[in-house]
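Visitor: The following block contains a protein sequence and its predicted model.
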Amino acid sequence: MTLAERLSAALGQPRGELLTGDLNGDATMPAEGWRAAAVLIAITDRPEPGVLLTERTESLRTHAGQIAFPGGAIDPGDADAPAAALREAWEEIALPPAATSVVATLDPYHTVTGFAVTPVLAVVPPDLPLVPAPGEVAAIFEVPLAFLLDPAHLATGSRWHDGRERHYYELVFGGRRIWGATAAMIVNLSRRLTWH
């Protein structure tokens, strides 16, 4: 059975409540409506699969220095969320769309910045010659899938945002802090994926 087949077979009904968005699931829809976005949860096809993540540069206007999946807004020319996620992964880390096998689109997540983000689960070959986009991506790294799915590595935190206390999940791997929307989408994946 291929890794893509294993992942597809392991996806099921959520065990526990899924996280729907920032601000404890109560992110307010912008007046102009949610802006559609997609991210790629790229799983490397190796005996111990890993998940590709990026560290954003410190010079970015929003989410500077944060850990994120490759992704961004869905453009008018994108056929759907998977097409957008693949385009963004190519632009951000030079991940070839032809080398990517899409497994499924997952549950949308709403951010306080006004995006409705669709995570796209996919499998990629290991050790591709990925290249960070200058000015956007400071680093590309891989975290073992088993580490991300293990609830023992999850912690919770809170901070104030626009006069409201926001609760969030976070994980630390290799000195890097994964939190906010990225951690929430990892939590949702862990609640849908039965993985051994």
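Guide: Looks like it came in fine.

Visitor: switch to C-alpha atoms for all contacts and neighbour counts from now on
Guide: Noted.

Visitor: relative to its centroid, which residue of the chain is most remote?
Guide: Distance from the C-alpha centroid of the chain, by C-alpha atoms, centre = their mean, peaks at residue 163 (26.7 Å).

Visitor: For the chain, just list every one of the helices.
Guide: 3-10, 22-25, 81-93, 145-149, 180-192 (DSSP state H).

Visitor: dump the residue contacts of residue 5.
Guide: residue 103 (C-alpha atoms under 8 Å, 6 or more residues apart in numbering).

Visitor: mind redoing it with 10 Å?
Guide: Applying C-alpha atoms under 10 Å, 6 or more residues apart in numbering to residue 5 gives the contacts 103, 123.

Visitor: again, but for the one 4 residues further on
Guide: Under the criterion of C-alpha under 10 Å, 6+ apart, the contact list for residue 9 reads 3, 103, 193, 194, 195.

Visitor: try it against this one:
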Amino acid sequence: MTWIERISAALNSDISFSVEDERGLGLIEHRAAAVLIPITNRPEPGVILTQRPDWLRSHAGQVAFPGGKIDEDDTGPISAALREAHEELSIPPDDVTILGVADTYYSGSGYRIEPVIGVIPADLPLIPNPDEVEDWFEVPLSFLLDPANAVKKCAEWNGRQRTYYDMQWGERRIWGVTAGIVANLARRLA
């Protein structure tokens, strides 16, 4: 079974496991958001990630999936994720084959994030929007889903202890919400 078939089957199953997120950081209300986890359609699939510019007001300089708030004009998380991926990386929505929506992730910054998993053509020409994306890169899906690559760390944030996942891919640091979403997906597939 291919990675894509495994993910599709896992998203459509009744697998029960303990989802980890940042609800324990004290926030009660979370705004609706969605991200696209764009998996490249190749024999060894990869995942497209973005590097946010250092000057952004929130999550500056961090590695992230393309995504953002669900707007009133969106019909739900899938349309929001597709819209954001198009805005951020010029991924045409019609070029994305949706596999499903993974487990909701509640962030410490106040978002209820729906991770939408979609397959995109290999070597799709991506054009980063400089207002939102400094750079983009592709990480092998097998690397992201290997639990040995996700180190659980602890730090103080806003006066509270928090745990988070941290992954190092070459010079890129994948951590926090992005690594947490990946860790939950890896647990779902285990």
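Guide: It's in. Treat the numbers as computed from the prediction; the structure is a model and nothing was measured.

Visitor: Include distance to residue 120 of the first structure when you put the helices of the first structure into CSV, please.
Guide: As requested, the helices of the first structure are exported to CSV (distance: least, C-alpha to C-alpha, whole Å):
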stretch, distance to residue 120 of the first structure
helix 3-10, 12
helix 22-25, 19
helix 81-93, 6
helix 145-149, 15
helix 180-192, 10
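
Visitor: can you count the residues close to the nearest residue to residue 181 of the second structure once chain neighbours are set aside?
Guide: In space, and not counting its chain neighbours, residue 181 of the second structure is closest to residue 105: 6.6 Å by C-alpha to C-alpha, 6 or more residues apart in numbering. By other C-alpha atoms under 10 Å, 23 other residues sit near residue 105 of the second structure.

Visitor: cool, and residue 138 of the first structure?
Guide: Neighbours of residue 138 of the first structure using other C-alpha under 10 Å come to 19.

Visitor: Residue in the second structure paired with it?
Guide: When the second structure is aligned by TM-score structural alignment, residue 138 of the first structure is paired with residue 134.

Visitor: now residue 168 of the first structure
Guide: In the second structure, residue 168 of the first structure lands on residue 164 (TM-score structural alignment).

Visitor: Test my guess that that match contacts residue 176.
Guide: Yes: the criterion here is C-alpha atoms under 10 Å, and residue 164 of the second structure meets it with residue 176 at 5.4 Å.

Visitor: Settle it for me: which of the two has more neighbours?
Guide: Ranked by neighbour count (other C-alpha under 10 Å), residue 164 of the second structure and residue 176 place residue 176 first, with 23 against 20.

Visitor: Map the more buried one onto the first structure.
Guide: So, by TM-score structural alignment, residue 176 of the second structure is matched to residue 180.

Visitor: Next, the contact list for that match, please.
Guide: 21-23, 66-68, 111, 157-158, 166-171.

Visitor: Quick check, central residue of the second structure?
Guide: residue 65 (4.2 Å).

Visitor: contacting residues around that one?
Guide: Residue 65 of the second structure neighbours (C-alpha under 10 Å, 6+ apart): 34-38, 47-52, 81, 84-85, 88, 115, 136, 177-178, 181.

Visitor: hmm, try it at 8 Å
Guide: Contacts of residue 65 of the second structure (C-alpha under 8 Å, 6+ apart): 35, 36, 37, 48, 49, 50, 178.

Visitor: For it, give its distance to residue 82 of the second structure.
Guide: 12 Å (C-alpha to C-alpha, to the nearest Å).

Visitor: intersection of neighbour lists for these two?
Guide: Between them, residue 65 of the second structure and residue 82 share the contacting residues residue 36, judged by C-alpha under 8 Å, 6+ apart.

Visitor: how about the residue lying closest to the match of residue 138 of the first structure once chain neighbours are set aside, what does it touch?
Guide: Leaving aside its sequence neighbours, residue 134 of the second structure sits nearest to residue 53 (C-alpha to C-alpha, 6+ apart; 4.8 Å). Shown in contact with residue 53 of the second structure (C-alpha under 8 Å, 6+ apart): 60, 61, 62, 131, 132, 133, 134.
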